[in-house]
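Generate a structure from the sequence data that follows.
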Amino acid sequence: MKDARDDIIKVMLVDDMRGARTGFMMMLNNDPNIIVSSQAADGAQAIEFLRQSPQQLPDVILMDVRMPVMDGIEATGIIKEQFPQIQILILTTYDEDDYAFDGLARGASGFLLKDATPKQLRDAVHAVHNGDAVLTPRITGEVLNRGVRPISDNTRIKLLRSLFDGLSKREYEVAELVAAGLSNQEIAEHLFIETASVRRTVSRILARMHMRDRVQIAIAWYQSGLDQITGGKPA
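Next up, the predicted model:
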């Protein structure tokens, strides 16, 4: 018989501010399917806990950026290398956009503004736990445009664009919306199709482009300069 606790999403809070951790915990614990199972005051402390408590690993980590001892970006890279099954959400502010991009590049499943509403926070936890990415449209373009390293190699640009050009029209449309930060449900509503269809399409895109997750789709889209081109898939 399946234990009901198996359906509970275990969350770890990593923030050097005790008050911030308390606030996030109060918002998350209002969801009966989420429990804050552990906390840490910096990245090093978080990693030590994960290494010493293999039976108590969280499903999702909410990771602050600027912390003493070890910041959230370095910690994200180490955790994703050693515990790839754990999903990480970077908590950011507008003046930390470059940090947010670095977090994505190191394997985070997305980023969320610290002033997110309780519902947005809970929805984000559910999203990454379900394998989705959280790339909030409100800041996705600014983060990626500022954080994506410019590519001067025309061969690399052509390669990236050829990967997108090789997609079907529907796959291209979905990739564009993924890059814009829309969730599967939002993409489904935009294209008037089922969410399950979007999920299957994203899986096909990842397989065809040999990418790990939808964050990489967004990064590749911006690196190829396709965000500057309008009018849909080239004929």
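
make it CA atoms for all contacts and neighbour counts henceforth
OK.

wouldn't residue 40 be in contact with residue 11 here?
No: Residue 40 lies out of contact with residue 11 (CA atoms under 8 Å); the separation is 11.4 Å.

Which one's more surrounded, those two?
Between residue 40 and residue 11, residue 11 has the larger neighbour count (other CA atoms under 10 Å), namely 26 against 20.

Now name the helix or strand holding the more buried one.
According to DSSP states H and E, residue 11 maps onto strand 9-14.

Off-centre distance for that strand?
Here the centre of strand 9-14 is set off from its chain's centre by 15 Å, with CA atoms, centre = their mean, to the nearest Å.

run this one through as well so I can compare:
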Amino acid sequence: MKPIRVLLVDDDPLVRVGLSLMLGGAGDIEIVGEAGDGAEVAALAERHSPDVVLMDIRMPTLDGLAATEILRAGPQPPEVVVLTTFHADEQVLRALRAGAAGFVLKDTPPAEIVDAVRRVAAGAPVLSPAVTRQLIARVAGADPARERRARARARLDLLGDRETEVALAVGRGASNADIATELYVSVATVKTHVSHILSRLGLNNRVQIALLTYDAGVLDPED
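Reported below is the predicted structural model:
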């Protein structure tokens, strides 16, 4: 199997060295490049075609948020995992909205960072939709703005009934297997519905589906 190609982006050289040593010790991961600022990311990504970018949020010239938006807007973009020192941060939330697959704290145990890289490379989010909603609640308050709610509901209205059921289940943090059991369909069918939702709504991943259902205010509070 081909190794997972990783690009490290952090303005602290010591952090990059630590991440490089940590990830380089995993036999299935290859560090293909490093950057000290977000302004370098697009060119390095084009040159090295990484599968995953570990992206610091706060950098001097171009921050990780802007760099994430640039990467995710391009063709065949790499997955982005945000590096942060804060659990609840407005910029982290904005990075998730821009298409980042999740975030990890810089003091996360090494094995968990390696696992995060493997998970996003396999197409899975680093954090569950439930954790995403907790982040939203802490950063943005209990209720989304009225305009955001109206926009989110209008987008959900583009989905068919079954797709809406799947989107809500994703928002509750249900796995594909859980959704399949709930709706009496196969896991393959659920995966197809999720793919259709992402394509129809122009979303990048399940985290963004969860964000949309939260913004729309359509989840049961007990969820």
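
Centre of the chain to the helix ranked longest in structure 1, how far?
For structure 1, the helix with the greatest residue count under DSSP state H is helix 195-209. Relative to the centre of its chain, helix 195-209 of structure 1 is centred 16 Å away, using CA atoms, centre = their mean.

Now do the same contact list for the corresponding residue of structure 2 for residue 127 of structure 1.
For residue 127 of structure 1, the aligned position in structure 2 is residue 119, judged by TM-score structural alignment. Contacts of residue 119 of structure 2 were listed using CA atoms under 8 Å, 6 or more residues apart in numbering, and they are 125-126.

Give me the angle between the helix or strand hosting residue 119 of structure 2 and strand 4-9.
Here residue 119 of structure 2, judged by DSSP H and E, is contained in helix 110-121. In terms of direction (axes from the mean of the first three to the mean of the last three CA atoms, to 10 degrees), helix 110-121 of structure 2 departs from strand 4-9 by 110 degrees.

For whichever helix or strand comes after helix 110-121 of structure 2, buried residues please.
Once helix 110-121 of structure 2 ends, the next helix or strand along the chain (criterion: DSSP H and E) is helix 129-140. Within helix 129-140 of structure 2, the residues scored as buried using 16 or more other CA atoms under 10 Å are 129-130, 132-133, 135-136, 139.

what are the ranges of the helices in structure 2?
13-24, 41-48, 64-72, 90-98, 110-121, 129-140, 146-156, 161-171, 176-183, 187-201, 206-216.

Those helices: which one's closest to residue 104 of structure 2?
helix 110-121 (7.1 Å; CA to CA).

Quick check: the aligned residue for residue 46 of structure 1 in structure 2?
So residue 46 of structure 1 corresponds to residue 41, using TM-score structural alignment.

typo on my end, residue 115 of structure 1
Mapped onto structure 2 by TM-score structural alignment, residue 115 of structure 1 lines up with residue 107.

Next up, the contacts around the closest residue to that match other than its chain neighbours.
Excluding the flanking residues, the one nearest residue 107 of structure 2 by CA to CA, 6 or more residues apart in numbering is residue 85, at 7.5 Å. Residues in contact with residue 85 of structure 2 (CA under 8 Å, 6+ apart) are 105-107.

do residue 77 of structure 1 as well
103, 106-107.

returning to that earlier point: run through who's touching the longest helix of structure 1.
Under CA under 8 Å, 6+ apart, the answer for helix 195-209 of structure 1 is 163-164, 167, 171, 174-175, 184-185, 187-188, 212-214, 217.
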